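Student: this one's structure only:
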């Protein structure tokens, strides 16, 4: 600005009148101020768009994960009924068709949201939708008359996907071998033990751990999804999960986990140290204390990358309680861990 004024003085001091000179300088200053305000407006607009994009991503992730879990659970219920003696197939076929329509809606919502979703998230969502579609196709075949015998053929396609399943599936599938389970591997009845799971046992797998009592469990890898069922007086340390973690009937335990979506049901009096990239959801739970993820081990960074979880984004304070409807007051069913109760979990 000063250089422009100096050049103007040197070149026009003998040409322009004082009034014209004053007018010219005023216009120059006004132009500069207009440009400055325009630059500020552009920066503010960019910042607002980025903020809106992040908020939209959070809302989509919460809605998608909620519907995905409901669909997975309902598919598991249909599967359980399919192999029950004397079951009528027509009502199940109607229910399955309704689920197929909801999956199409889920796909449509994803297609309409690709403009603000990260590429890696779009790939993950597409994979989950594909797993649901495969499950519908397999169940539709199984529900055809005289085809109930095709038990193994039904399960093999589903086994290759990352679709999570309800614990009810595990309780009713007594016939198939472990390699034919919808979710594998399945570790259960762990009491007074100190165990560690890693490598091919967990990487990319849908993992269930259930009936864990007075034990310490370390999962040092990156599962696709993880279900913890009936955990009591135990410590469970979990590496990054690429999709969801489901907690069911956990009590008086410390659980350290990283995932895209957390769902916690019918649990009480637990410390949860979490890394969540969307939102955490609790239901029928009380006495939960929640803090930021604090697990560290040599391959943790590699596992975060493999799970496509951004380290810099942790929404551990964004918790929705489905039993608490107030939008102005925080739910009394959970609290944030005070600084004097924070813990770090360092593994060699």
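Tutor: Sure, I can see it. No experiment lies behind these values; they were computed from the predicted model shown.
Student: drop to CA atoms for contacts and neighbour counts, all remaining ones
Tutor: OK.
Student: which stretch of helix or strand covers residue 211?
Tutor: Using DSSP states H and E, residue 211 maps to strand 206-213.
Student: mind listing what's buried in the helix or strand harbouring residue 100?
Tutor: For residue 100, the element it lies in under DSSP H and E is helix 89-111. For helix 89-111, burial by neighbour count (16 or more other Cα atoms under 10 Å) applies to 92-93, 96, 99-100, 103, 106-107, 110.
Student: for stretch 198-218, same thing?
Tutor: Judged by neighbour count (16+ other Cα under 10 Å), stretch 198-218 contains these buried residues: 201-218.
Student: could you do stretch 43-61 as well?
Tutor: Judged by neighbour count (16+ other Cα under 10 Å), stretch 43-61 contains these buried residues: 53-54, 57-58, 60-61.
Student: comparison target below:
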């Protein structure tokens, strides 16, 4: 009798385990189906695109580019002593390779585990810091001036552009790239129509409006309050930190936001936007216009709307439910198209 009861108990237990396993498998397949519908098939025309959308193929490509950059960085001291006149072009090639690596991460981030994204971004950041240090060490610095530049930067309200270093401590690496700094209540206009500009910094502004027409390679934004920032396509990445009460209309391959409060972001982005330590941030699709923006977006590989403006990753929110730190901006509160073609900017109220 006891043997029969043991058999019945064992059979019941096996059935429960089988049912639980089947339910788990069904749940897993359902999740995969939702993910496949959530992320549209990506174009394969970009040279840095991984051959297949898998973590292993990404890591293989990432490792190849990483080794190449490390090799070129290690050659810098030798080039400096043997042929210093080639240093600038050498560093330019390394900078472009780092940008390619960053784009690879951006294009792959939507299917990568969060750990791989963070680790890869740290590698990119370390490469940039190393290149900056080598450049500062091996190439004498020259005072920045727009007088001999092919591109022209103008601004209203007697603004000026200077390579002033930020004195306030920040988690950003302090950069001496050209940009707008330390302004209050001004309209600041940057025009880069002839070719892609390099890195550009916008920092320590209060109640200002920033308009950047044309393409830049990278944009760094920090310590802004009550500002409006309208930016054409950024071919690399945008890094934003410590902003409050602001509106951003920006397009880039990768956008990272840290320490933002009560701000709205109108985005076009190839990868999932990343937020960290943010409160009350809202997102909507890109709505900028100026003469020639279609060509600029096409040249930057940002002419196609991916819908990633709504696929935000909150690195401080690890639960399965929606993060309370960000939300979709309601349609009835969104701006219409913002046109910055003329100095008298025509735009809807935001």
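Tutor: Okay, I see it. This is a predicted model, so every value here is computed, not measured.
Student: please state their TM-score.
Tutor: Superposed pair, TM-score by TM-score structural alignment, normalised by the length of the first structure: 0.52. Supporting alignment: 219 aligned residues with a Cα RMSD of 4.4 Å.
Student: on that earlier part again, the strand holding residue 211 of the first structure vs the second structure, average distance?
Tutor: By mean Cα distance after the TM-score superposition for the first structure, the fitted strand 206-213 of the first structure averages 0.6 Å away from its aligned residues in the second structure.
Student: that strand corresponds to what range in the second structure?
Tutor: Aligned using TM-score structural alignment, strand 206-213 of the first structure spans residues 199-206 in the second structure.
Student: show me where the stretch 251-350 of the second structure has helices.
Tutor: 293-299 (DSSP state H, counting those that start in this stretch).
Student: still on that earlier bit, ok, residues contacting the match of strand 206-213 of the first structure?
Tutor: Contacts to stretch 199-206 of the second structure, defined as Cα atoms under 8 Å, 6 or more residues apart in numbering, come from residues 175, 177-185, 216-227.
Student: give me the buried subset of these.
Tutor: Burial by neighbour count, 16+ other Cα under 10 Å: within the contacts of stretch 199-206 of the second structure this picks out 175, 177-181, 183, 216-227.
Student: quick one: which of those sit in strands?
Tutor: In this view, these that belong to strands under DSSP state E are 179-181, 183, 216-225.
Student: let me see the ranges of the helices in the stretch 1-150 of the first structure.
Tutor: Applying DSSP H, counting those that start in this stretch to the stretch 1-150 of the first structure gives helices spanning 2-12, 18-82, 89-111, 119-142.
Student: which other helices and strands does the last one contact?
Tutor: In this case it means helix 119-142 of the first structure. Helices and strands touching helix 119-142 of the first structure, by 3 or more Cα pairs under 8 Å, 6 or more residues apart in numbering; DSSP states H and E, are helix 18-82, helix 89-111, helix 151-159.
Student: quick one: the helices in the stretch 1-150 of the second structure, in order.
Tutor: With DSSP H, counting those that start in this stretch as the criterion, the stretch 1-150 of the second structure has helices spanning 2-38, 55-74, 76-82, 87-108, 114-138.
Student: out of those, which is closest to residue 315 of the second structure?
Tutor: Judged by Cα to Cα, the one of the helices of the stretch 1-150 of the second structure that comes nearest to residue 315 of the second structure is helix 114-138, at 8.0 Å.
Student: so where do the strands sit in the stretch 201-348 of the first structure?
Tutor: For the stretch 201-348 of the first structure, the strands defined by DSSP state E, counting those that start in this stretch cover 206-213, 216-220, 225-232, 235-240, 244-251, 254-259, 261-265, 271-276, 280-283, 288-292, 295-296, 319-321, 334-336, 345-346.
Student: just send those strands back as TSV, with distance to residue 35 of the first structure too.
Tutor: Conversion of those to TSV gives the following (distance: least, Cα to Cα, whole Å):
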stretch	distance to residue 35 of the first structure
strand 206-213	56
strand 216-220	54
strand 225-232	52
strand 235-240	47
strand 244-251	48
strand 254-259	45
strand 261-265	44
strand 271-276	41
strand 280-283	44
strand 288-292	44
strand 295-296	49
strand 319-321	43
strand 334-336	46
strand 345-346	53
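Student: quick one: closest of these to residue 307 of the first structure.
Tutor: Shortest distance between residue 307 of the first structure and these, using Cα to Cα, is found for strand 235-240: 6.2 Å.
Student: what's the mean distance for that closest one versus the second structure?
Tutor: Superposed on the second structure, strand 235-240 of the first structure shows a mean distance to its aligned partners of 0.6 Å (mean Cα distance after the TM-score superposition for the first structure).
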